[in-house]
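>>> Provide a 3D model corresponding to the input given below.
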Amino acid sequence: MTNSPPPAEELRILDAELRQLDARRAVLLARRAWLVNTLYAAPPAPLAPPARRTEATAPSVQNVLLVLGGLLLTVAAIAFTLVSWGHMGIAGRALVLGAVTLAALGVPLPLLRHGLRSTAEAVAGLGLALTVLDAYALHEVTFTSVQGIGYAAAASAVLAGVWAAYGVGIGVLVSTEPAGRAEGEEPHRSPTGSVLLRLPLPLALLAAQLPLLLWAVARDAGPVTITAAVLATAAADTAVALLVSLKPVRIAAAAASVGMGAWGVLAAGWLSWSASDPSSAAPAAGLLAFAAVIALTAAWHAPEPKLALGTALTGGLLLVAAVGGVLRVSLPGAWTVPGCLLCGVALLAVVRMRLPDPVRRGLAAASGCVQALAVAWALPLVALVLVGPLGWVERIWSAAPEDARAAVTTNLPWPAHAATGPLVLAVVAGVLVVAGRGTAWWGQALMAALMLGVAAAFVVSAVLELPYAVGMVVQGFVVVAVLAFAGAAPRLEAPVKPDEGAAPVRSPLAATAVVLALVTSLSLACVALASRTATLVVLAVLVVVFAAAAAWRRESGVWLWCAPASLAYATALTCAIGAAADWRPQHTALLVLAVPVVAAVVAARLEGSSMTVPVEVTGAGAGLLAIGLASTDPPVLALVLGLGGVVASGTALRPDRRHVGYVAAALFLLAAWVRLASWGVGTPEAYTLPVTVPALLLGVVRRRRDPRVSSWTAYGPGLTVTLVPSLLAAWGDLDWPRPLLLGAAALAVTLLGARHHLQAPLVLGGTVLTLVALHELAPYIAQVVGALPRWVPPALAGLALLALGATYEQRLRDARRVREVLGRFR
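Reported below is the predicted structural model:
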């Protein structure tokens, strides 16, 4: 039996089912529409296959095929001429070669008229090759008695003329532009406007390189004539390159000119180098001059500035080489480089003439190259004079040398032909000053001239072999003069007066001068090591000179090194005085301490200048040297350390050098320790109490100034320095006075910490007191433990652990209270 729902409930159910049917119907309709669109949609177009990448263009393929064809035909013609020539009669030979050659030379004409340029080039190349075979065949048949090299010279000249005429004539015969010319292609034209082949004229130019050279060889000419023929050919190539407008011809002529010119220059240079007298050097010089004229002519008419600059540079160097070759065999060896240098300087006079700008710059560059080479020639002499005196460090005060040259050479050889080295350096320095005036590189020119001038003046005493003392005087004057020049250097670099109150201008020229003064003074000091008197005098003079320079110029910059240099030389002077007086090193150390004293006084008077730190560092270095000298004698070492502490204390009085007080304290402490060690004192308290008492006093003063300072910071270091070493000594001491005194002191420290609520004294004193008590009770505890049965200690430990565990919470509360109490201490 089925029970129907009430009407209202049934109506609700029907409505719900209808809504579900509507939703399902909407889904089915949407799916149907999609399927219809899919079925009736147009099919997609097929994808195009990827295009193949072209690996070779049509013109390139055509050119390769034509070149290969022409080469094969040329090879066939050569094979025919060499192999099959003897199987034919005279008429047949002439008819075959003449017909083939004329055909090969005539075919390019119709080909050009039909626009087949590449094919015409290939056939023309074949025809030109056949003309060479014709010349060879003509010699083998008709001119058999003529010398081969001479015939080759005449044949190459004839072939060059024939090829050039053929190249020009074929263009004249072609009256119309080829129809097959590619779009955008620029045809080569003759002066009359006709199209030209590319090959004949460049090949004619290459063939023209042989006639003069082969003619000279055929006449059994010497190297001079052969070199002249090569240079004449290079001159002709240069003329063609400058006068002809056709690009292929111009490129071929330029390449031929460079090749033949380089060959001729190398040959002429070898002739000049191998010449032994002026008569053999003159022709080589003439050849080099001829090459220079060719290069300068090319530079004058060169279309590009870079090319003109390079050729002018080459021409200028060749002119100097030409004159230098003659000077080498005409003058003594020492004057060859000065003579070449004068020639290089003379090029600057030519620069003043009305010349194209690239040519002027090229000649100036050539002059600079010659001067640079001359300076490089003189540099070994300068290096020897500067570095050679270092050899006296190993032979100090051995014996005064005979002259200034022996003073700088020691065990080194003297450079050959170095007598004119100072003259070379001086000339280049003068040229830089004159040529650089009013230019943008005036400052750099002055710096270079200064270095060269100082080098020239410094080496002149060794070059002239002046007496030893006179040489040192000359070098000393050089040092003084350089420092004086450094003072005037800013005015030379900056002619405009700076505004008042402006920062001092940093002068690179002054920096260079001061550096040169330092380097030359060091070399002079090494030279003076050969003699005791010279050492004392030179070091004293250097001390005064650099001190005066530092007092004269106190501004920032390189001048700040003058005062340290003076102090360094003063240190060396004190050591030299001690050695001259036969003092022991530890006694000399007391004299060396005068340098740190002077440095401290000078640094205090400088009032924050940039020179202060270098002066203080130099003084500290002298102090370390004094300590090292006194290290072998403990009493003197203690005295040196104490005096160093006094100097450091005086420095620490300055507001900006308060931190030096730590250094002073360390020096005083080291002095006390060294003194105690020298007395044989082995008690640790004698070494620690001198540290503890000042440290605690400083801690009290610091706590009064700033109550927030922790007791660990104020008193911890001082207490630890004494308590810890004394505790270690007490644990190894079998007597009772030390533990008793240490325990009393620890008890006093603990009580003071508890009284003033100070954490550090309380903890340190209590810890030391406990450890001392354990140390004193240790024998008795050991006796008790030894008397007890072996099971008693484990049993007592177990009971203690049980008791601790039973009252664990209470123990934690007690430990927390102790921590809170200590936390309230400082």
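
>>> Please make it C-alpha for all contacts and neighbour counts, starting now.
OK.

>>> what ranges do the helices span in the stretch 601-750 of the chain?
Using DSSP state H, counting those that start in this stretch, the helices of the stretch 601-750 of the chain run over 612-629, 634-652, 660-679, 684-705, 711-731, 737-755.

>>> With adjacent residues omitted, what lies nearest to A285?
A322 (4.2 Å; CA to CA, 6 or more residues apart in numbering).

>>> Let's see this one next, to set against the first:
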Amino acid sequence: MDNSLPPADELVLVDRELAQLDARRSQLLARRAWLIQVLYPPVSAAAPLRPRPPVADSTPRSAQNVLLMLGGTLLTIAAVAFTLVSWGSMGIGGRATVLAVVTGAALAAPVALLRRGLASTAESVAALGLVLTVLDAYALHRVAPAETDGPGYAAVASAVLAGAWAAYGSALSRLRSPLPAAVVAAQLPLPLGVLAAGGGSTAFAWAALLTATADAAVVLWTRPVSVRITAGAAATALGGWALLTGGWLSLVTPWSGAPLLLAGAAVTLYAAWRVPAFAAAASAVAGLAVLAAAGGLLRAALPPDWAVPGYVLCALALTSTWRPGGAQPARPEPAPAGTDLGPVAPAAGEAGPADVRPGAVGAGSGSAGARSAPAAPVGTGGFGARVPRGIRTGLAGAGAGVVALGVVWALPPVVAGLLGPVARTTGVWSGEHAARPLASCPATALLVLAAAVAALAALPRLWARCGALALAWALLTVLPVSLGLPYAATLALQLLTSAAALWLAVRPGPLSRGLRAVTAPAGRADAPGTDARDPHAAPRETTGPAVPGASAPTAAGPRVPGAGTSWPAWAPSRPRAQAPAVEPAVVLGWTAYVAGLASAGSAVALALDVRGATFAALGVVLALLTGVAVLGADGRRVVSAVGAVLAATGLVFAVAAAGGFEDRWTALALLLVPAATAALGSGAPRPVALAVEVAGGSVGLLALGIAASRPAFLALALALGGVIAAATAVRPERRRFASWTAAVLFLLATWVRLAVWDVTAPEAYTLPVSVPALVVGYLRRRRDPEASSWTAYGPGLAVTLLPSLPAAWVDPEWARPLALGVAALGVTLLGARFRLQALLVLGGAVLALDGLHELAPYVVQVVGALPRWLPPALAGLLLLAVGATYEQRLRDARRLRERLGRMR
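Just a heads-up that it's a prediction; the model follows:
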């Protein structure tokens, strides 16, 4: 070993050599275990299985305990009955004799029983003796003078019994029940003594606290587990009662409750310091007690409105005990055998190498030693450097809880300032302002919010920055309510709040300064050859000669011959999978954005009281949202673009209302919004453009709904909407949907205009649809000759022929049936010529029905002139003819169906 090295480097070298030796020893032990398993297979694998005996329902020890418990219980019942029933019939001598003999025998018998090894029997007899001592105390009270005070006697008797049982249990240390029983009896003297002295609730709480302090001392300085558990439960119960009483006294008489709370807090903090496992919970209780005491004193000295701020300020002072950058020395953590700790690199902010205590690494024990944190804690010194982390966490948690309750107390005015304008009780543009909700809200709510903002802003954590941002917005929102600002100032402050929040949503850089992206590992993964518990550990190294018959040692460990797989202890693990990083700027930006939108909505609702304020608020909101849509990122751009469209719609409504427009002119004015969105969408990114156009389309539907009461203006609005859609169809990404939308709007405009002109001919409505549909079908058949005629021409023909057929049947004139028949004939001939099934079927069917309509009057006339018996006779002849040629008709029908099937 090179003694010229500095001590720190030499210590690192020693750690590394010891770790390598331990790793090598673990490998050899695992190899030896495998060889033993190969050479000496387990006997149970070759031996035949023998039937196992049935499992007993109970063990002899449990049966013995049940019998002893039963016997002790019966003797106890007998002793109680004797004391309560037969005591009065004996003289003083008999009483003394019975008390001395029975109790002495019961307490002395365990000594002999323990010498014979009968520990369970001795335990039962000792328990009986303890019960007899209680009965003896009761019997003595029965013969005591009548003026003897009951609570006082009970206090003295419980103290004597506690001392006697403690001495008895200490003398017979193998008995388990006397010492816990002594602890239970020791809980009574002080509280019963207070009751005997006529003390009130304060004195009783002090007695309970003193008893709980003694119990805590028993927990800390005694060894039997049963005694510590009993004392711990008693200390929790009595200490909790004392602290609850102190909390109630701090509200009624603070100067009486504060000393009690502070004393309880001191005891609890000392217990937390000595028992690290319960440090956080116990110190949290102590912190709440301190806050109740200090806050109660401040509440008594300050006006009522300052009560909650007083508690909050005390809580903030307590929260300052937590130092996020501090670190406490960790206790040595034993590493499992075969684990290579390697040199422990100093953590961030630590100075010097790791501290390895002497004797931590046992030679030949198979342990890799213990790893210890630096001897000196990290931090800035002071309170945070001396107090354990658990206590600081508990105290800070108690303070944070009280601060949170104070913030909740200050939130109702925030909700009133935000949603108050929405719950409108006055008319729009009436110039009247509704009464402020929660007008009696104390102005100290501002102080609570400001203190919380300052405390959270000082923490370099993402959640703290988000909370500080939200509370700062709440502070600005509650300011008009708490200070009673006038209408103009309130509206201006809300707009400024919205502008500031939206600006931070676009540029959250100043808010995220000093924060790092948050990543969370999605699963366990350790790099091969690296200690999983220590991120600074060096890769594992193996030294020494290789085991005969094994492969060369690697970081993954030697391989067993024939096994085919590496040993699980050194199997290389998969790489760590990490969740995507959460950028602080994104989270803070969204927080500010939501706050800005909320303030903008509240400002617009408030501005509806006055006409000029409405125009100003809508204009400012439109400008702000447009700016976010242009400068923002991710989904904030989309939401802002939709909000800008809504603000523009509100401005159009406001202009129409100010100008006294009728509904039809308002509807036409609203079409400016979808026209503008269609124009702006051409230059915007795809997600923003789609959102803007959808919002504009929704406004267009609203305009059509408003214009529906005047059909002439509805036709004009539909035509203008068709123009907008047709202009949008020029863009390649919107061509198909916008073109169909334009066609539908133009068609609807035509139909509405025809209805306004009282046009009743169905062809006037169907021809504008069928002609473009047939043209589109023809173009499709040119591109795709295999396309079906029903797909290409069926919709266009059906739109015209089918509605015209009922009209021709009810038309008394001859022009429409003749025109329909000629058109159907032409369609049928075209279908037969080009072998198009849709044209042949539709044209033929319409032609046949139209011809039947023309022959119907003559058929009716002829039928009316014939005898009544002739129609049934003709029908019978027809059926006979069909029946005689049924087979031929079936063949003809099948042939016709096949021909139609071959058509397109």
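
>>> Superpose the two chains and report the TM-score.
TM-score of the superposed chains, computed with TM-score structural alignment, normalised by the length of the first structure, equals 0.83; 730 aligned residues with a CA RMSD of 2.9 Å.

>>> sorry, back to before: trace the residue nearest to A285 of the first structure over to the second structure, please.
By TM-score structural alignment, A322 of the first structure lines up with A293 in the second structure.

>>> Surely that match and V252 touch.
No: A293 of the second structure lies out of contact with V252 (CA atoms under 8 Å); the separation is 11.7 Å.

>>> Let me know the helix or strand that P358 of the first structure is in.
helix 357-387 (DSSP states H and E).

>>> what comes up buried for that helix?
358-371, 374-375, 378-379, 381-382, 384-387 (16 or more other CA atoms under 10 Å).

>>> which stretches of the stretch 401-550 of the first structure form helices?
Using DSSP H, counting those that start in this stretch, helices in the stretch 401-550 of the first structure cover 404-409, 421-436, 442-463, 468-493, 508-528, 532-552.

>>> Identify all contacting residues around the second one.
Defining contact as CA atoms under 8 Å, 6 or more residues apart in numbering, one finds that helix 421-436 of the first structure is touched by 337-338, 341, 345, 371, 374-375, 378, 381, 442, 445-446, 448-450, 452-453, 455-457, 459-460.

>>> what angle separates it from helix 357-387?
Going by axes from the mean of the first three to the mean of the last three CA atoms, to 10 degrees, helix 421-436 of the first structure is angled at 140 degrees with respect to helix 357-387.

>>> Which positions in helix 421-436 of the first structure come out as buried?
So helix 421-436 of the first structure, judged by 16+ other CA under 10 Å, has buried residues 421-433, 436.

>>> quick one: which of those is nearest L35 of the first structure?
G436 (92.7 Å; CA to CA).

>>> circling back to that earlier point, tell me the most buried of the helices of the stretch 601-750 of the first structure?
Highest mean neighbour count among those (mean count of other CA atoms under 10 Å): helix 634-652, with a mean of 22.

>>> In contact with the alignment partner in the second structure of L384 of the first structure, which residues?
When the second structure is aligned by TM-score structural alignment, the residue opposite L384 of the first structure is A416. Counting by CA under 8 Å, 6+ apart, A416 of the second structure touches 437-438, 478, 481.

>>> Could you report the separation of A416 of the second structure from A410 of the second structure?
11 Å (CA to CA, to the nearest Å).

>>> again with D811 of the second structure
For D811 of the second structure relative to A410 of the second structure (CA to CA), the value is 79 Å.

>>> L646 of the second structure too?
Distance of L646 of the second structure to A410 of the second structure, given as CA to CA: 33 Å.

>>> got it, and V841 of the second structure?
78 Å.

>>> Remind me what the helix ranked longest in the first structure packs against, helices and strands.
The longest helix of the first structure (DSSP state H) is helix 7-40. Here helix 7-40 of the first structure touches no other helix or strand, going by 3 or more CA pairs under 8 Å, 6 or more residues apart in numbering; DSSP states H and E.

>>> Now do it: which range of the second structure does it align onto?
So helix 7-40 of the first structure is aligned with nothing, judged by TM-score structural alignment.
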